[in-house]
Every structure is written in C-alpha cells, then in structure tokens.
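Student: need a 3D model of the following:
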Amino acid sequence: MHWDKIELSNYPPQLTYQDVLTLFQDFTISPDFVLPNVKNLAYPLRTFIRIAGEQEAERAVQELCWSKVGGRQINVRMVEETGHQEMEVAVADVADEMKIGIVNTARVYNPHLTTKILEVRECMQGTANFAFLQARDPVTVSSKPEAHMLSTDDKAKWELVMAGRSEGWNWKMKDGSGRLAALKDLQDTLQRQGIMRKLWGQWEGSSALDMH
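Tutor: This is a model prediction of the structure:
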C-alpha cells in the first residue's frame, strides 16, 4: 500500500491520539503517528500522518483543512516524505518560541533583569533534559576595562536565574517531548516564583524586624 504524508498543525495541545483517529475516521491512516507528550503546552506542534493513497490524502486536505477542533482552526497540508526531519524542525520552532516566552516571563516577574542579557540554554544528561535561564550584564562604555577584553575561548560569566527539568525514557523523547517539557517546567517555575515573590513583597513579614 502506498502511503502519502500530510501535516496536521495548529491543533489544541489537549488533542489526544483518539481525537486524531476520530478526525480521520473517513480515511485510512497509519496508526504510527506520534503526538507530543507535553501537557498544557502553550504552542501547538505539528504532527505528521500517513494516509493510504495520494487521492485520499488530497481529499483529507480539502475536507479537513481549516475545520475547527477544540476551538482552533486546524491546518492540514501535503508534505514530502523526509523521515523525522519535519518533526525535528517543528520541535525546534516551538522550542524557540518557548524560549522567547521564558525571557519575557522573566522580565515581567523580575524587574532587576530588564537591563541584563538573558539566554536560555539546554542540556541533556542520561534520560533527563534541563533548561537553564541565565543572565549577564551587557558590556557598555562604562563597563570595567576587563569586560572589554575578548576572551580567547569565547566565554562569559553568566548568573543562573532559574532552571527546569524533565525526565523520561529515551523512546518517549524521540518526538522532542522531553526537551519541551523541560522548557515548560522552567517557564512554570518562573511564573510560580514570580507570583510568590510579589505576594512576599506585599506581606508585612517581608519588612518587619520582629513578627513576635
């Protein structure tokens, strides 16, 4: 049987495997598609589905594109067969958007970071994914002389602001879920700590010398 690949995108993050089967119930699709396993993800991912026959794939595009699922207009289009490259690109796109959101969240809840350079870095150790938000002072005319000296190994002194983590078995991370979950954990931690810091600042115990 010849399979043609289509791309399903702009779907709500709560979309389930069964939802996809229901959506394509009038078509013969391969059951081996994968949905990102990230709960409450703010940005929708792209999922690639194989449909039996080019005509059926084209019909799916015509009938399902821009239909509403979970309050969103989904996008369905034909794609070329390129293995896992599409998913990798999709994950990278979402990760970049999440990093922008993390930096913006950090500046909202931490005014002292508005003048600093912020950057999100990722690393993986074993089955764990880590996302680190780090900050450093920009080099200005008034900076110390040593700050203007170019490092031979291209390094800078960063300050750790906050970190996020996710852990799972390798087979669960092939779709990028582990990476995105770590970024999501970092953003959630920033928001949670920011809210608590604000409440702490309004609490009388944050300025009183003796609460007794």
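
Student: can we go C-alpha only for contacts and neighbour counts from here?
Tutor: Noted.

Student: hang on, isn't residue 123 packed against residue 130?
Tutor: Yes - counting by C-alpha atoms under 8 Å, residue 123 touches residue 130, with 5.3 Å between them.

Student: neighbour-wise, which of these two wins?
Tutor: Taking residue 123 and residue 130 together and counting by other C-alpha atoms under 10 Å, residue 130 has the greater number of neighbours (22 against 12).

Student: in this structure, which spans are helices?
Tutor: 17-23, 54-64, 85-109, 170-173, 177-202 (DSSP state H).

Student: could you also give me the structure for this second sequence? I'd like to compare it with the first:
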Amino acid sequence: MLKRLFFVSFVFYLCSLIYVEDNSYVHAINKDVVFFDSGTAINGRTMLPMRNIFESLDATVAWDSSTQTITASKGNTTIQLKVNSYKAIVNGKETFLDNPPTIMNSTTMVPVRFVSESLKLPVEWDSTLRVVNIITEGKNIFIYVNDPTINTDKNSKINNYNQLVDLHNNLLFVLQNLEYEKSLYPNYSQDYRNILEKQLTLSKLKLKVMQRMEVILTEIIRQG
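Tutor: Below you'll find the predicted structure:
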C-alpha cells in the first residue's frame, strides 16, 4: 500500500514538473512579434526611423528641431544623438558611432545596433533573411533591411513589395529546414522544443510579412 501511494505521489510530482516547464515554455513563445520593413543599410549599418526603434523598445524619445538632437530614455539609461554627428552621449559619457543619425525623406534615421546595445539589449543579424532581431521583454522585434542596391524612387512601393516577397520565400525555406532538423530529435527533448519555439516565432514573422505585403499591394492597386 505504501509503495503504491509512493508511486502515485511520484507520478503527480513528475506531472507538476512538466506542467511548470510547459507553462514557462508557453510564456517564452508568447512574445509579441513586432515587424518593421523600413530598415535601411547605410555604410553597412542598419538604420531605422527614430520613433520606430525607440518606441518599440519602450523608450521615451524627444526631438529638438532647433539643434536636431534626439534624447531617448529607458529605465536608468539616457541616450543623446545629434543628426550628422558621430558623437553620442550615453548617461553623460561620450561615445562614438560608426554611422551618425541622418535625415532621409524628412525622416530621422538612427543606428539600430548602437541604440539597442546602449539599452543593453542583444542584437542578432540573420544574413539569409536580411533581418535584424532584437529580443526584449514581451517583444521579439524584427527589422527587415531593404536592399540598398535596388532603385527605390518612383517605384518604391513595388520594390518594397518584391523584397518582402523574397523575405517571405526565404522564411518558407528556413521553416522547411527547421522542420527537417526538428525530426532528428525526440519530441520530449530540449533541442526539439528550442526548434519548435523558433518555428513558431518565424511563423508569426511570416504572418506579419504577409500582412504588410497585403497593405502595400492594396496601395499599389489604388494608385493604378
């Protein structure tokens, strides 16, 4: 009787561990996917409209048009940037940029990696997808970097759409490879779960890309 009671208690204990682990796992893949297709490569550095990057990172941002200075704050970190200046100030200390903020088509663009790393957030670059990935609390931010070699003057929407088609196709390719890789591991293993988490995240990104493509295509059709 005692042995049976011990066995039943042990089974409940294992189930509780699995439940807790599954709970944390579900939480891990439940990050909101944020997607920007307005990333631009300048001198090999990814630039994004300042409000897009700062607000997506939950930082407050202020713009002083008289001095063309950007001031952003998050937690205990304050960053100051100035258009066309290689000098930046982070928490009162001077540092230097590889690429300065610049104004493109009346939009102030700032260097993504510098901003993210100043806020102590890791930045990953996926050369296959041409996507910058920043993971922050509650968010998985993806920034697609437009190919700077493609002419984007009067046909900018069409070019943007075509580049997103390429991104969509590359995502399908990556997801297929992950499906094969996942089949190499037992479905209770951590490797399997890690691949599944990546698949789910990239599937969310694929949906965001398709939604953006639909918006752009609608705009192209309306313009004739």
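
Student: tm score of chain vs chain?
Tutor: Once the chains are laid over each other, their TM-score by TM-score structural alignment, normalised by the length of structure 1 reads 0.27; 87 aligned residues with a C-alpha RMSD of 5.5 Å.

Student: tell me which of the helices of structure 1 lies nearest to residue 163 of structure 1.
Tutor: Closest approach to residue 163 of structure 1 among the helices of structure 1 (C-alpha to C-alpha): helix 177-202, 5.4 Å.

Student: please name every helix or strand in contact with the longest strand anywhere in structure 2.
Tutor: Identified as the longest strand of structure 2 according to DSSP state E is strand 32-42. Using 3 or more C-alpha pairs under 8 Å, 6 or more residues apart in numbering; DSSP states H and E, the elements in contact with strand 32-42 of structure 2 are strand 45-49, strand 139-146, helix 190-223.

Student: buried residues, that strand. List them.
Tutor: Across strand 32-42 of structure 2, burial judged by 16 or more other C-alpha atoms under 10 Å covers 33-41.

Student: between it and strand 45-49, how many degrees?
Tutor: 120 degrees (axes from the mean of the first three to the mean of the last three C-alpha atoms, to 10 degrees).

Student: can you tell me what sits against strand 32-42 of structure 2?
Tutor: 46-49, 56, 99, 138-148, 201, 204-205, 208-209 (C-alpha atoms under 8 Å, 6 or more residues apart in numbering).

Student: so how far is it from its chain's centroid?
Tutor: How far strand 32-42 of structure 2 lies from its chain's middle: 7 Å, per C-alpha atoms, centre = their mean, to the nearest Å.

Student: got it, and stretch 131-142 of structure 2?
Tutor: 3 Å.

Student: kindly check the end-to-end length of it for me.
Tutor: Using C-alpha to C-alpha, to the nearest Å, the end-to-end distance of stretch 131-142 of structure 2 comes to 6 Å.

Student: can you give me the buried ones in it?
Tutor: In stretch 131-142 of structure 2, counting by 16+ other C-alpha under 10 Å, buried: 131-136, 139-142.

Student: could you report the neighbour count for residue 56 of structure 2?
Tutor: Residue 56 of structure 2: 17 neighbours (other C-alpha under 10 Å).
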